[in-house]
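In: got a sequence here, can you build the structure:
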Amino acid sequence: MTGVDLPRQEGDIPRQDREVRILLDSGRVVEANTLFDDVVVRSPAAEDGDRWRRATVLVYRAVVAWRLGRLPLALELAADGWTELETDQPKGPAAAQTIGMLAYLLEGIGHRRAGLDMMRLSVQVARDADDPHTLAHCLQRLGAALNFRAVDAPPEASGRIFAEASELLREGLQLVDTGYVHRALLGSYARALAGINELAAAERTARAAERLATAHEDRWGLAMCHWVLATVRHTQNRLTDARTMASRAVAEAEKINDTTLLLRFSLDLANICAELGDYVGESEALRRSVASGRKAVETLQEGLGQALEQRRLAVQAQRLAMAAQEAAARDPLTGLSNRLGLERAAPLLLESTAAKGRVPWLVLVDVDWFKGLNDDAGHAAGDVALREIAQLLRAECRADDVVARWAGDEFVVLLVDATDEWQDAGPAVAERIRSAVDCHDWSLVLGSTRRPTVSIGVAAGPANLDDLFDAADEALYRAKRHGRNRVEVHPPLLPSK
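Out: Modelled structure (predicted):
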């Protein structure tokens, strides 16, 4: 695997972010952690509308957080960057870099197939972008990942995988000849050469990479070079030299806090010690291997646990917010929608009803002589009567219809997606409501107090809520004027011009 990725364009990654990576790769983990705390609080902006540049910085930080063992933060940053990534088709150098770094994270947390697929995608995007340096970087990631696959593969498959890796890495080396990516390419290419048994070329390449890594205090590069040299010596059966080089690789991996490298190198060191009969060395190498594996698992479990808890809290907060919104749109006395709830729901319902070629109906219900009922039976009885009427309204309507308490003793029913002939749907429901209230047994609620009735105005038409309400209100006024306890229908409204 590669170390923290560094795009060529310095404008893509802020200077302090790059300094964190340099500290980390030079083994100064405590300093890297301290500086990263200052860096990560600054949210990267999308300059000139290029959201990919913001995504690149976010995912770059996610990789650094992963290397520092701060998994919850790594997942949070990666998710944020991935969200940016989903907004556009992957195109350009920044997109290729971002996809490649996400692939590195997926590899690290065990999603190896998805990680490899994304690395191949990053190479294709880099080729389309015609940016040699970015393509070299993407080729290096993919080649390094294939090297690790080949090490774990059965003998009949490993040679083929190493050969593919060497071709990719050779192509990358033809594109860049200096810098961090060049050093990483050299180290990875040397390992691929060793894998296809070109030992002399592998050693020459590893030595060249070692000199460059030493000059730049690149401990990640040194760890890789020592691993390659240990592999070469092991293949040559020079086991004492192989043990020395493998021990150096383990030491460098420990210094840069790279548990993935440490696990791989420790296993190789244990195998070499076993062949030498150095059982103390084998035991120590296995201890390091187990410790690094346990640390990786524990870090992953802890991080995923914290991420899950954060997700749970986020969902809980979302539910509370939704509950608060719902409560604000609901009448506490009757449990029906209130005026706010109706006004929120009506536009979409009216639009969808019209789109189906159907006509919405608005039924406006007013309780007759409600003030007198309150005066005679008391406000508590009046409240009970309103709740009873609300239940009767709900019982006479379908689940899709909106039943709301508009204000005081006034209710609104918005009939949508009616399956009856549109000329009859509203009046039919209104008459059922009127009859249900009129025939209801009110003796338990009101005793000998005069039972309530309702007057209803009905209107229909491809109009907005305000127009429907005004038309139904006119019809309701006629119902009141003509004796109450009746339904009046407004003439159908004409379509709005």
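In: please count neighbours and contacts with C-alpha atoms only from this point.
Out: OK.
In: following the longest helix along the chain, which helix or strand shows up next?
Out: As assigned by DSSP state H, the longest helix anywhere in the chain is helix 279-328. Going down the chain from helix 279-328, the next helix or strand is helix 339-355, by DSSP states H and E.
In: the helix or strand following that following helix: how far from the chain's middle?
Out: Of the helices and strands lying after helix 339-355 in sequence (DSSP H and E), the nearest is strand 361-367. Per Cα atoms, centre = their mean, to the nearest Å, the displacement of strand 361-367 from the mean C-alpha position of its chain is 45 Å.
In: name the helices or strands packed onto strand 361-367?
Out: Applying 3 or more Cα pairs under 8 Å, 6 or more residues apart in numbering; DSSP states H and E, we find strand 361-367 packed against strand 410-415, helix 422-439, strand 454-460, helix 465-481.
In: here is a second sequence; please produce its structure as well for comparison:
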Amino acid sequence: MVGHLPAHDRHVRLLLDSGRFAEANAAFDELIKAGTSDVGEHWNRPTVLVHRASVAWRLGRIPLALELIAEGWTDLDVDRPEGPAAAHTISMLGYLLETIGHRGPALELMALSVQIARDSDDQAALAHCLSREGNARVFRAVTRPDETSRAQFELARDLFDESQGLAKPGQVKRSALAGFARALAGVGETAAAERTALEALALGRGADDWFTTAEANWVLAVVRREQNRLEEARTFASRALEGAETIRDTMLMMQFSLDLAAICEELSDPVGESAALRRTVAASSTAVEVLQEGLGQALEQRRVAVQAQRMAVAAREAALRDPLTGLTNRLGLERRAPVLLESTAAAGRVPWLLLLDVDWFKDVNDLAGHTAGDVVLQEVANLLRRECRADDLICRWAGDEFVVLLVDASEESRDAGPIVAERIRAAVQRHDWRLVLGRLTKAPTVSIGVAAGPANLEHLFAAADIALYRAKRAGRNRWEIDGDRPTADSSTTS
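Out: This next block holds a predicted model:
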């Protein structure tokens, strides 16, 4: 992707195409560590990510390839892709699908990338996309020979021809030239295919470009086979296969070894045919092993990611819960209440807030101990759960204070707060506290402030706080309603 990728990315790709895998792997590790923070104005992040995915795939690092593909595709505006970067990205996604055998979707993506590149009026991007689609068409014609094969070769020929005219001297122009030669051979223009393949072979050798030289040798093998010069065809096919093996291009390896086996069969060379077929099986096995290993790694990474996500969710939930009672804590109330209040008001109901305080709680701690005090708070929390609905939000506000937000009362909205408050007060009073406290201290009760009004937590809490103060002053073990509302009968002091 010369002109559209940073120099370091191009360097890794050139190392790959030269068969220098140890160096390519080391250089690629450095790229991954560096990330994509230095994105320049002439290329964008999705393009680089997907390009690196294709490099990772060729290096056999399948989980990383999948991760980079997903990240690049997510970064891309897939609803209305436009511009040269989008064209490159979609084209390389097509290339990766082609590599793993999904040729139908691959062709669709590559054709789309060509159209996007045309619309962007970027010649370099268009040259890349044309060349990739051309290669896909060639392999479609070769691997699935049928009545459409010639049409595929003709389309590939036109794509490669246009790509050559647009590309500047370099890898894209060389590979497009080799592809053009194969398309010419596919449509029966044998002489032109031979001249073009020899030109591509010379350019590939001069640039240490094994991809181009392998393809050019493949074309010459096809041409010599057509000319019935089978000895030469076998030589060129062997060279093509050696080139594909050098750069570890599984798709080329499988195709070239099959062609070599067919030529050896025509030469009545069972030894050569057997050797070629063994290389076909080896290439196929390598592809399967890489995919299986990669899938296993990807699944394991997914399992770890899911586990980490669950732990993160649990941690976030824990941050919103009181560890002693298991109720929502103050932070949880502040986060959830606005949504619940809004939905309650939207349903035409009056939101109610109950503010509870445990009576005589200091005596519990002083006389029975803090452990007994903790058990009292836990018991109060359990009673609140029992007397409230599942959809109500119950919160331990602080110390011995609790908040209940009624979000979907089945009673008439104007009476829901007082009804639930009395239910809670009575449940706490009736509860047998002797197992927790013995007879050391007075049994705890609750005082409750009740408020209703606008769907605003701050206003509701302030009104309930005033009502709670009145309940305490009036003797405890009772509930009082916000003075701005019609007064309901409170419980009498026991």
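In: among the helices and strands packed on strand 361-367 of structure 1, which is the most enclosed?
Out: The highest mean neighbour count among those, using mean count of other Cα atoms under 10 Å, belongs to strand 454-460: a mean of 29.
In: so how far is it from its chain's centroid?
Out: On Cα atoms, centre = their mean, the centre of strand 454-460 of structure 1 falls 48 Å from that of its chain.
In: what about it, how far off from structure 2?
Out: Overlaying structure 2 shows strand 454-460 of structure 1 at a mean distance of 1.4 Å from the equivalent residues (mean Cα distance after the TM-score superposition for structure 1).
In: output the residue interval of structure 2 matched by that strand.
Out: Residues 446-452 of structure 2 are matched to strand 454-460 of structure 1 when aligned by TM-score structural alignment.
In: equivalent analysis for stretch 115-134 of structure 1, please.
Out: Counting by TM-score structural alignment, stretch 115-134 of structure 1 falls onto residues 106-125 of structure 2.
In: what residues sit buried inside that stretch?
Out: For stretch 106-125 of structure 2, burial by neighbour count (16 or more other Cα atoms under 10 Å) applies to 106-107, 109-114, 116-118, 120, 122-125.
In: then stretch 429-441 of structure 2?
Out: The neighbour-count check on stretch 429-441 of structure 2 (16+ other Cα under 10 Å) flags Trp433, Leu437, Thr441 as buried.
In: stretch 365-377 of structure 2 too?
Out: Going by neighbour count (16+ other Cα under 10 Å), the buried part of stretch 365-377 of structure 2 is Asn365, Ala368, Ala372, Gly373, Asp374, Val376, Leu377.
In: for the residues you listed, which two are the farthest from each other?
Out: Pairwise distances across the buried residues of stretch 365-377 of structure 2 peak at 13.3 Å for Ala368 and Leu377 (criterion: Cα to Cα).
In: could you give the residue range in structure 1 aligned to stretch 374-383 of structure 2?
Out: Going by TM-score structural alignment: stretch 374-383 of structure 2 matches residues 383-392.
In: tell me roughly how far that stretch lies from structure 2 on average.
Out: Comparison of stretch 383-392 of structure 1 with structure 2 after fitting gives an average deviation of 1.8 Å (mean Cα distance after the TM-score superposition for structure 1).
In: average offset of stretch 156-172 of structure 1 relative to structure 2?
Out: With the two structures superposed, stretch 156-172 of structure 1 lies on average 2.6 Å from its match in structure 2, counting by mean Cα distance after the TM-score superposition for structure 1.
In: so where is that stretch in structure 2?
Out: Per the alignment by TM-score structural alignment, stretch 156-172 of structure 1 matches residues 147-163 in structure 2.
In: what's the answer for stretch 267-280 of structure 1, then?
Out: By TM-score structural alignment, stretch 267-280 of structure 1 lines up with residues 258-271 in structure 2.
In: next, the buried residues of the matching stretch.
Out: Neighbour-count burial for stretch 258-271 of structure 2 [16+ other Cα under 10 Å]: Leu258, Asp259, Leu260, Ala261, Ala262, Ile263, Cys264.
In: same deal with stretch 277-295 of structure 1?
Out: Of the residues in stretch 277-295 of structure 1, Gly281, Glu282, Ala285, Leu286, Arg288, Ser289, Ser292, Gly293 count as buried by neighbour count, 16+ other Cα under 10 Å.
In: and the corresponding residue of structure 1 for Gly83 of structure 2, how many neighbours does it have?
Out: Gly83 of structure 2 maps onto Gly92 in structure 1, with residues paired by TM-score structural alignment. A count of nearby residues for Gly92 of structure 1, using other Cα atoms under 10 Å, gives 17.
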